[in-house]
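>>> Sharing a model prediction with you, sequence too.
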Amino acid sequence: MSATARKTAPLPDDIRGMKGGTPIVSLTAYTTPMAKMMDGVCDFALVGDSVGMVLHGMPSTLGVTMEMMIMHGTAVARGLSKTMLVIDMPFGSYEESPQQAFGNAARLMRETGAAAVKLEGGQHMAETIGFLVRRGVPVMAHIGLTPQSINTLGGYKVQGRADQAKALMADATAVAKAGAFAVVLEKIPAKLADAITAQIDIPTIGIGASAGCDGQILVVDDMLGLFTAFKPKFVKRYGSLGEDGEAAIRTYAEEVRARSFPADTHVFSDKAPGN
């Protein structure tokens, strides 16, 4: 069934069931208006911790807090009825222990209405993923370039080249075996992404990976051209809203200074209409 024909939001098992079928469509969302635009068009919307960089001007995702994720997650939930909501677990909210992860995942789901959480990490997070899934928390995994680990990865580099490929394949296998219902593959070689997609039995969601993945995700502000600080190679801009917005603001400022705005049609007379 197409996303546009769906009357209720899918659940994690529905996304899992899309493996090998019609590609899964996803975007990030941070606000109610943006969520409304993608509702029923995307299969799931991700409240990503990229919100720290995109909306709050942070240099990385490391400063994002649980409170920020809950605030934006709640806002996005208000705009969705036909698209599944997934929310990122922020840095420091799940790495310490499976018990810590469960407490914070339960809080995120309870306070935002999210159907699932996403966390970063492969083999070393498999125990935590299994712990959460067995306790009723659906988990989307995330391997390859994991932005919360940029300080140990040495920056936003392509992952999985040469001798790294075997380890990434092991990461994908581990998270699938642990019970994740899908896995994001970020910034890895296309051939490796295709091999992982063929190897594991859960959907792969690509971002800078391969068109052969089971689905794709982009940061919505990137693809709309709203975020212009930099443009990753894997981003296609489907709009130039940032440039359009800057031009509109300049025109507004010019009209205010020239006193051509507000015009007569934008102000009120002494008498009510009809009097």
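That came through fine. Numbering: from 1, shown residues only.
>>> Every contact and neighbour count from this point should use C-alpha atoms.
OK.
>>> Now the longest helix belonging to the chain: buried residues?
Across the chain, the longest stretch assigned as helix under DSSP state H is helix 241-257. Across helix 241-257, burial judged by 16 or more other C-alpha atoms under 10 Å covers 241-242.
>>> ok, Ala77 - how many residues close by?
Residues lying near Ala77 (other C-alpha atoms under 10 Å) number 24.
>>> actually Met223, not the one I wrote
When neighbours are counted by other C-alpha under 10 Å, Met223 registers 18.
>>> ok, and here's another one to check against it:
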Amino acid sequence: MVSPMPHSAHDPVSGTPSWVDVATRDLEASKEFYAELFGWEFETEHHPAIGDYTFAMLDGQPVAGLHALPNRLSDYPTWNLYLRMRRIETARARVRRLGGKVHYGPLEIEGHGSLLMLDDPSGARVGLWQPTRPWRFVTRRPGTFGWADLNTHLAHRADSFFATLFAFTPRQVGDGKRFDYTTWWLQGKPYLGRLAMGRDYPPEVPPHWMIYFNVSPRVGTDVTADRALMLDGAIEVDPFDSPYGRTAVLRDPGGATFSVIDPSRRAIVRYYDERFDD
């Protein structure tokens, strides 16, 4: 499920999406995959705090990041979301007070900003980011970030945590029982979504953020999904119509899951009850 695209990815308001990156066990294979799928090019920097970090570029503008996972069994390939945070030096105590778990930070990334990684009370990991200089994150174009949904079994905990941390206003989509999805708004604009994982999600599916990338209407979601398959990726959910565009859930060769969407292909879809019937 995806909601309307954010109005601006450059909005300095706390809580707005500020960056995405993928953690992968095979950096070169991931770069080849996304270069062919989205047309990305890459620039790598070395930072004392985090080691090598690769910026994905589209037409010379930064759109995402890639970094290698350490060789630990507890780490797994994933796409990560980072939210803008003002006064990040106070975030650690606030996150803990609200029931979240801080993994590390604030960690200064020299020349860029400060980072804090946490798990919200529903168990999903997310980053907080406070840049120290003008921060470029190009969005809302083919091959760039379009939206993010928090998928969780503990929806009300997540709603409460993020509403308090960022002053989000939730707006319910569906009846909240058979279909429970909310969009999170700031200053009259929708920025993120939250999906309560119902009975069609096995209990062992962990809470996670689903990152959506826009695709060109000239190419389309179906062709993009087929291309991912030819590039040794996988189609997790076949292309389907939604009120927000034609969408597919894909997996890259390293195992990180993400979605693609063609916003030009919006359809009138009723969230019917059969999906939730016993």
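Okay, I see it. Bear in mind that the values here come from a model prediction, so they are computed numbers and not experimental data.
>>> where does the TM-score land?
TM-score for the superposed chains, counting by TM-score structural alignment, normalised by the length of structure 1: 0.33, backed by 151 aligned residues with a C-alpha RMSD of 6.1 Å.
>>> and the longest helix of structure 1, what other elements does it pack with?
Applying 3 or more C-alpha pairs under 8 Å, 6 or more residues apart in numbering; DSSP states H and E, one finds that helix 241-257 of structure 1 makes contact with no other helix or strand.
>>> element containing Met68 of structure 1, please.
Using DSSP states H and E, Met68 of structure 1 sits in helix 66-77.
>>> tell me what that helix is packed against?
Using 3+ C-alpha pairs under 8 Å, 6+ apart, helix 66-77 of structure 1 is in contact with helix 32-38, strand 44-47, strand 84-88, helix 98-112.
>>> Adding distance to Glu255 of structure 1 and mean neighbour count, write the ones you listed out as JSON lines.
Output for the helices and strands packed on helix 66-77 of structure 1, formatted as JSON lines (distance: least, C-alpha to C-alpha, whole Å; neighbours: other C-alpha atoms under 10 Å):
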{"stretch": "helix 32-38", "distance to Glu255 of structure 1": "28", "mean neighbour count": "18"}
{"stretch": "strand 44-47", "distance to Glu255 of structure 1": "37", "mean neighbour count": "28"}
{"stretch": "strand 84-88", "distance to Glu255 of structure 1": "41", "mean neighbour count": "28"}
{"stretch": "helix 98-112", "distance to Glu255 of structure 1": "42", "mean neighbour count": "18"}
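>>> Just confirm Ala45 of structure 1 contacts Ser26, I think it does.
Yes: counting by C-alpha atoms under 8 Å, Ser26 is a contact partner of Ala45 of structure 1 at 5.6 Å.
>>> Ile205 of structure 1 against Leu185, yeah?
Yes: counting by C-alpha under 8 Å, Ile205 of structure 1 touches Leu185, with 6.0 Å between them.
>>> Overlap of the contact sets of those two?
In terms of C-alpha atoms under 8 Å, 6 or more residues apart in numbering, Ile205 of structure 1 and Leu185 are not both contacted by any residue.
>>> Tell me where the stretch 51-200 of structure 1 has helices.
51-54, 66-77, 98-112, 126-134, 150-153, 165-178, 190-199 (DSSP state H, counting those that start in this stretch).
>>> And these: which comes nearest Gln216 of structure 1?
helix 190-199 (11.9 Å; C-alpha to C-alpha).
>>> If you count neighbours, what's buried in that closest one?
190, 192-194, 196-198.
>>> what do you get for stretch 165-175 of structure 1?
165, 168-169, 171-175.
>>> so which of those comes closest to Ala35 of structure 1?
So of the buried residues of stretch 165-175 of structure 1, ranked by how close each gets to Ala35 of structure 1 (C-alpha to C-alpha), first place is Val175, at 28.2 Å.
>>> Could you check how far that closest one is from Gly215 of structure 1?
17 Å (C-alpha to C-alpha, to the nearest Å).
>>> How about Ala198 of structure 1?
Ala198 of structure 1 sits 13 Å away from Gly215 of structure 1, going by C-alpha to C-alpha.
>>> same question, Ala167 of structure 1
22 Å.
>>> try Val184 of structure 1
Val184 of structure 1 is 9 Å from Gly215 of structure 1, by C-alpha to C-alpha.
>>> Name the residues contacting each of the two.
204-206.
>>> Could you pick out which of these are located in strands?
Judged by DSSP state E, the shared contacts of Val184 and Gly215 of structure 1 include 204-206 as members of strands.
>>> which of those tops the neighbour count?
Thr204 (33 neighbours).
>>> In which helix or strand does Leu37 of structure 2 reside?
Here Leu37 of structure 2 is assigned to helix 27-38, by DSSP H and E.
>>> Beyond that helix, next helix or strand please.
strand 41-47.
>>> I'd like to know which elements that next one is packed against.
strand 51-58.
>>> Now do the strand it packs on and helix 27-38, the angle between them.
On the basis of axes from the mean of the first three to the mean of the last three C-alpha atoms, to 10 degrees, strand 51-58 of structure 2 is oriented at 10 degrees to helix 27-38.
>>> what comes into contact with strand 51-58 of structure 2?
The contact list for strand 51-58 of structure 2 (C-alpha under 8 Å, 6+ apart) reads 39-47, 62-67, 143.
>>> in that strand, what's buried?
Result for strand 51-58 of structure 2 [16+ other C-alpha under 10 Å]: buried residues 53-58.
>>> quick one: which of the residues you listed is nearest Asn214 of structure 2?
Using C-alpha to C-alpha, the buried residues of strand 51-58 of structure 2 come closest to Asn214 of structure 2 at Leu58, 12.9 Å.
>>> Could you check how far the closest one is from Val102 of structure 2?
To Val102 of structure 2, Leu58 of structure 2 is 32 Å away according to C-alpha to C-alpha.
>>> Leu118 of structure 2 too?
Relative to Val102 of structure 2, and taking C-alpha to C-alpha, Leu118 of structure 2 is found at 4 Å.
>>> shared neighbours of the two, which are they?
Common neighbours of Leu118 of structure 2 and Val102 (C-alpha under 8 Å, 6+ apart) are Val95.
>>> ok, now how distant is Val237 of structure 2 from Ala196 of structure 2?
Distance from Val237 of structure 2 to Ala196 of structure 2, counting by C-alpha to C-alpha: 18 Å.
>>> If you count surrounding residues, which of the two has more?
Ala196 (22 against 13).
>>> State whether that one and Ala158 are indeed in contact, as I suppose.
No: in this structure, Ala196 of structure 2 is not within contact of Ala158 by C-alpha under 8 Å, at 9.7 Å.
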